[in-house]
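J.: Show me how the following folds:
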Amino acid sequence: MAAQNKAPGGKQPTINDVAALAGVSKKTVSRVINRSEFLTDKTRAAVEKAIEQLGFVPNPQARALAFRRNFLIALLHDNPNAQTVLNFQRGVLDAIKDSDLALLVRPVDRTSDAMLEDVRTFLEKQRPIGAMLLPPISENDDLAALCENLGVRYVRIGSAPLDDAKHCISSNDREVVAEAVRRLIALGHRRIGFVRGPVGFRSAAERETGFLEALADAGLELPAEFNAPGNYRYTAGIEAGEALLSLAAPPTAIFCSNDEMAAGVMSVAHGKGVKVPEQLSIIGFDDSPTATHIWPALSTVRWPIHEMGIRAAQTLVPDFLAPGTKVAEDAVLASTFVERQSVAPPPGS
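T.: Next up is the predicted model:
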C-alpha cells in the first residue's frame, strides 16, 4: 500500500507538496487535477503517483475559485411528467458518474412572469458550469439567451431541433408518430382517435402534426369528436377515454401523445368492457415503465430520453468528463415504434 500523508511536519498534504514530490510546477499539478489534455503521459503519471503517495485530496472550493464556477451542472424543468424528468436525470448521472461533477435539479414555473428573473437569481447564486433545459422551457429563446448572457453553458432538449448542434439535443417525434399511425392504418383502422398533448408544448405539436400527416397520406381525416384534449397526465387519459368511448360510433384505435394518457384510456376501456386490442387498439408515446406495467402491454413510441440525458451532459461539459470518455456527436436521437399487445386489426376486419 502506498504511503500517505508524508507532507513536511505531518501536516495535511497540499498542492505545493505534490508539485515538489513530482518535480513539476503547481500549475502543472492543477492541470492534472482538472484533467487538462495539454500534458504528456509521463508528466501526468508522475503527478498522479505523487498524489497517491501523499494521499492528497483536491480542495473543491479552491477548484471552484480557479474556474469561477462550482462543479455543478443544473437541470431546469417544468414538466408534468415526472418519469420523463427522472429518466433524463438518470442519463445525466450516468454520463458524469466518473467525473467530479454533481447534478443540481431545479423545477421552475414557466407560467410565472418572474420565471426568467428567478432563473437568473438561481444561476448567479449557484454558479453552475452549465444548464440543461427540458421541454417545454427549452423552447423559450429568452431563457437560452439568459444563459448565454450569464456565461453559463446550456443545452436545450426538444422534440425537434431548437438551436445549433452544440446547444440542442432533439428527437424525431413527427416522423415516428406518423410511422406508428401508418401501422394502425395498415392493420385496417379507419376510425382513429387522437389524444393531444398540452397546448403550447412543441412535443405536442410535433406529435399532432405527425398524426395528421399519416391520416392525410391515407386520404383520412380526423373528425372533431375524435380529437380529445390532453395534458400528459393519467387523469387526462381518463377524461379522453370517457369522451371517445362514449360516442355512438367510437374509434377502433386511439393514439395518445404519451403513455400516461394511454394508460388512462385503457383503464376506461376495461371499465366499459371494451376489449383491448380485440375491439380497441391503443398506442402511446415514451415507452415509460407504465407501458409494460399495464395489460395488455402497450404499443408505444420509445423516446430515447435516457440517452438524451447522456448526450446532453456530454455536449454540455465534454472537458469535465473522465479521461477517455467517448463523446458522440449526433444532435438528433431517433425514436422508434415498439409494437406490443395493445394493437390488432379492427373488429370484423
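
J.: From here on, just use CA atoms for contacts and neighbour counts.
T.: Fine.

J.: Relative to residue 244, how far out is residue 192?
T.: 10 Å (CA to CA, to the nearest Å).

J.: Next: residue 288.
T.: 24 Å.

J.: Kindly report the same for residue 223.
T.: Taken as CA to CA, the span from residue 223 to residue 244 is 11 Å.

J.: One more: residue 46?
T.: Distance of residue 46 to residue 244, computed by CA to CA: 70 Å.

J.: Which residue is the nearest non-sequential neighbour of residue 197?
T.: Using CA to CA, 6 or more residues apart in numbering and skipping the chain neighbours, the partner closest in space to residue 197 is residue 204 (4.5 Å).

J.: who's in contact with the one you found?
T.: Contacts of residue 204 were listed using CA atoms under 8 Å, 6 or more residues apart in numbering, and they are 196, 197, 198, 257.

J.: With neighbour count and distance to residue 126 added, can I get these in JSON lines?
T.: JSON lines is the format used below for those (neighbours: other CA atoms under 10 Å; distance: CA to CA, whole Å):
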{"residue": "196", "neighbour count": "24", "distance to residue 126": "37"}
{"residue": "197", "neighbour count": "25", "distance to residue 126": "33"}
{"residue": "198", "neighbour count": "18", "distance to residue 126": "31"}
{"residue": "257", "neighbour count": "31", "distance to residue 126": "35"}
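
J.: How many residues are close by the nearest residue to residue 56 once chain neighbours are set aside?
T.: Leaving aside its sequence neighbours, residue 56 sits nearest to residue 13 (CA to CA, 6+ apart; 5.6 Å). Neighbour count of residue 13, defined by other CA atoms under 10 Å: 20.

J.: For residue 13, which three-state class applies?
T.: Here residue 13 is recorded as coil under DSSP: H, G, I helix; E, B strand; the rest coil.

J.: Quick check, it in contact with residue 54.
T.: Yes - with contact defined as CA atoms under 8 Å, residue 13 and residue 54 form a contacting pair (6.3 Å).

J.: any idea how far residue 281 is from residue 132?
T.: 36 Å.

J.: should've said residue 244
T.: Separation of residue 244 from residue 132 (CA to CA) stands at 37 Å.

J.: ok, these two, which is more surrounded?
T.: More neighbours surround residue 132 than the other of residue 244 and residue 132, with 26 against 23 (other CA under 10 Å).

J.: Tell me who's in contact with that one.
T.: Residue 132 sits next to 73, 74, 75, 76, 154, 155, 156, 157, 312, 313, 316 when contact means CA under 8 Å, 6+ apart.

J.: before we go on, could you also do this sequence so I can check it against the first one:
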Amino acid sequence: MPPRKKTERIAPPAKSASAVPGKAQTINDIARLAEVSKKTVSRVINQSPLVHKETRDRVEAVMREFNYTPDPFARGLAFRRSFLIGMVYDNPTAQYIVNMQYGALDAIRDSGFELVVHPCDSRSPGYIDGVRRFVQQQKLHGVMLVPRVSEDQALADMLAEIDCRYSRIASVSLDQASRMVITHDRDGAAEAADYLQSLGHRDIALITGPSSYRSAHERTAGFVEALAKRGIELPRERVVEAGYTFESGVASAERLLAGNQRPTAIFAGNDEMAAGVYKVALRAGISIPQELSVIGFDDSPLASRLWPALSSVRLPIRDMGRIAASMLLAEPAAASALAAASVRPHLIVRDSCQPPAR
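T.: Presented below is the predicted three-dimensional model:
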C-alpha cells in the first residue's frame, strides 16, 4: 500500500518578541513577522499579482493571526495615494450634509476606500489653500465637491493643477461631463410654482437661498419663470433672500407675514427655511394650510415631521452623494468616457397646501 501523500500547510513564522498579544500591529510588524519587506506586505494588501502565492499565503496568515487591518495610508503605499475619498463642503444645512455622506458611504462600502470630510468657509480668502493642504496631506484618491464649493471654478482649477481627481454636484453643468452630477433644481422649483398656481394661488411669496449659491439662482429662476408663464408676477416685496437656515427662514417669514396684506402661499428654497415659516405662522395664529400654503425644497426628513406635513420638492441627496463618490472609484480611462450623471427633483405633495381662502 503506497504511503499517504502529505498535505502541505504554510505556517506563519514564529511570533516575534515584539508581537505583544492584544496590541495593534503595524505594517512593519507584519513584515517582520512574515519575514518579508514592508513593500511586499503593501503589495499583498493591494492584491498585486507580483507576489508569489506562497509569500502571499504566509503574509495573509500572519495578518489573520494578529487581526491586522491595514489603514488607508498603508494601502496606498504602492500607489503613492491613499485609499481615501474626500468630501469638501460649505453648507449650513446639517441634514443635507448627513444625507450626502450616507450616499458616499453607500458607494465605497466593501471597496476598501474610506471617506474623510472637510468643512470649510468658502467666504474666507484662504479657503482654497486650506483645501489644497487637506488634499495633499491626506494624499486623497479623489474629492467630492458639494454645493456651494462645487460651484467655485477656482477650486476646481486648483484640484486639476495638483492632479487630484474630483466630482462636482451642481444644479447645472459646470465642467467635463465625466465630473458632473447635475441636479436640475430649476425644474423642481417650476413644479412647485405650477402646483400652487393649479390650486388658485396668485398672491405668492418666495424665500430664496443666498445669492452666492447657484442653486438659489436656479430655484428662484425656475419658480419665477413658471409663474410668469401663467401671468403671475412676483412683486419685489414678495421676494426675500435668506440663508438656507431655520433662523433666516424665521426672519424672512416675519417680514412677509407682517400686516394684513399677507401672501396666501410661500415657497421656501429649502425645508429649513420652510420650518421657519411654520414657526412664525404658529406664533401669529395663522393656520397652515387654511390661511397659508407652504412648500419647501429638498424633502429632508424634517418635511414629513412637521405638522401639517410639508409639501416639498424632493432632491435625491443620498443618490447624489453615491453617484459623485462612484465617479471617483471608476478607472481613469473609463471615467473619462462617462456622460454627466443626472438626477431629477420632483414635488412630494403632503398636507401643507390647499386653495386660498380668499
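
J.: TM-score for these two?
T.: The TM-score (TM-score structural alignment, normalised by the length of structure 1) is 0.84; 327 aligned residues with a CA RMSD of 3.1 Å.

J.: Overlap in contacts, residue 192 and residue 244 of structure 1.
T.: 226, 251.

J.: can you tell me which residue in structure 2 aligns to residue 115 of structure 1?
T.: In structure 2, residue 115 of structure 1 lines up with residue 127, judged by TM-score structural alignment.

J.: hmm, back to that, which residue lines up with the residue nearest to residue 197 of structure 1 in structure 2?
T.: The alignment partner of residue 204 of structure 1 in structure 2, by TM-score structural alignment, is residue 216.

J.: Then residue 178 of structure 1?
T.: In structure 2, residue 178 of structure 1 lines up with residue 190, judged by TM-score structural alignment.

J.: swap in residue 105 of structure 1?
T.: Residue pairing (TM-score structural alignment): residue 105 of structure 1 is matched to residue 117 of structure 2.

J.: Just the buried positions in the helix or strand that match falls within, please.
T.: For residue 117 of structure 2, the element it lies in under DSSP states H and E is strand 114-119. For strand 114-119 of structure 2, the buried set under the neighbour-count rule, 16 or more other CA atoms under 10 Å, comprises 114, 115.

J.: which residues make contact with the helix or strand following it from outside it?
T.: Going down the chain from strand 114-119 of structure 2, the next helix or strand is helix 127-138, by DSSP H and E. The contact list for helix 127-138 of structure 2 (CA under 8 Å, 6+ apart) reads 82, 84, 86, 88, 118, 120-122, 143, 155, 158-159, 164.

J.: ok, those residues vs residue 317 of structure 2, which is closest?
T.: Nearest to residue 317 of structure 2 among the contacts of helix 127-138 of structure 2: residue 88, at 15.2 Å, using CA to CA.

J.: mean deviation of the helix or strand harbouring the match of residue 204 of structure 1 from structure 1?
T.: According to DSSP H and E, residue 216 of structure 2 maps onto helix 214-228. Between helix 214-228 of structure 2 and the aligned residues of structure 1, the post-superposition mean distance stands at 0.5 Å (mean CA distance after the TM-score superposition for structure 1).

J.: Could you check how far that helix is from the centre of its chain?
T.: Its chain's C-alpha centre and that of helix 214-228 of structure 2 lie 23 Å apart, by CA atoms, centre = their mean, to the nearest Å.

J.: Equivalent analysis for stretch 195-204 of structure 2, please.
T.: In terms of CA atoms, centre = their mean, the centre of stretch 195-204 of structure 2 is set 33 Å apart from its chain centre.

J.: quick one: buried residues of that stretch?
T.: 195, 196, 197, 201, 202, 203, 204.

J.: how much space is there between the second one and residue 353 of structure 2?
T.: It refers to residue 196 of structure 2. Here residue 196 of structure 2 is placed at a distance of 8 Å from residue 353 of structure 2 (CA to CA).

J.: Show me whatever sits in contact with both of these two.
T.: residue 265.

J.: Show me where structure 1 has its strands.
T.: 72-77, 102-107, 130-133, 153-158, 168-171, 192-195, 227-228, 253-256, 281-286, 299-302, 332-333, 336-338 (DSSP state E).

J.: ok, so what distance separates the most centrally placed residue in structure 1 from residue 169 of structure 1?
T.: Centroid check for structure 1 by CA atoms, centre = their mean gives residue 88 as the closest residue, at 3.6 Å. Separation of residue 88 of structure 1 from residue 169 of structure 1 (CA to CA): 12 Å.

J.: Check residue 43 of structure 1 too.
T.: Look at residue 43 of structure 1 and residue 169 of structure 1: by CA to CA, they are 37 Å apart.

J.: which one of the two has more residues nearby?
T.: More neighbours surround residue 169 than the other of residue 43 of structure 1 and residue 169, with 27 against 16 (other CA under 10 Å).

J.: can you pull the contacts of the alignment partner in structure 2 of the more buried one?
T.: Aligned counterpart of residue 169 of structure 1 in structure 2: residue 181 (TM-score structural alignment). The contact partners of residue 181 of structure 2, taken as CA under 8 Å, 6+ apart, are 167, 168, 169, 170, 173, 320, 323, 324, 340, 341, 342, 343.

J.: Let's see that with 10 Å instead.
T.: When contacts are counted by CA atoms under 10 Å, 6 or more residues apart in numbering, residue 181 of structure 2 touches 167-175, 319-321, 323-324, 327, 339-343.

J.: cool, and residue 235 of structure 2?
T.: Neighbours of residue 235 of structure 2 in contact, by CA under 10 Å, 6+ apart: 203, 204, 205, 206.

J.: what residue of structure 1 matches up with it?
T.: Under TM-score structural alignment, residue 235 of structure 2 pairs with residue 223 in structure 1.
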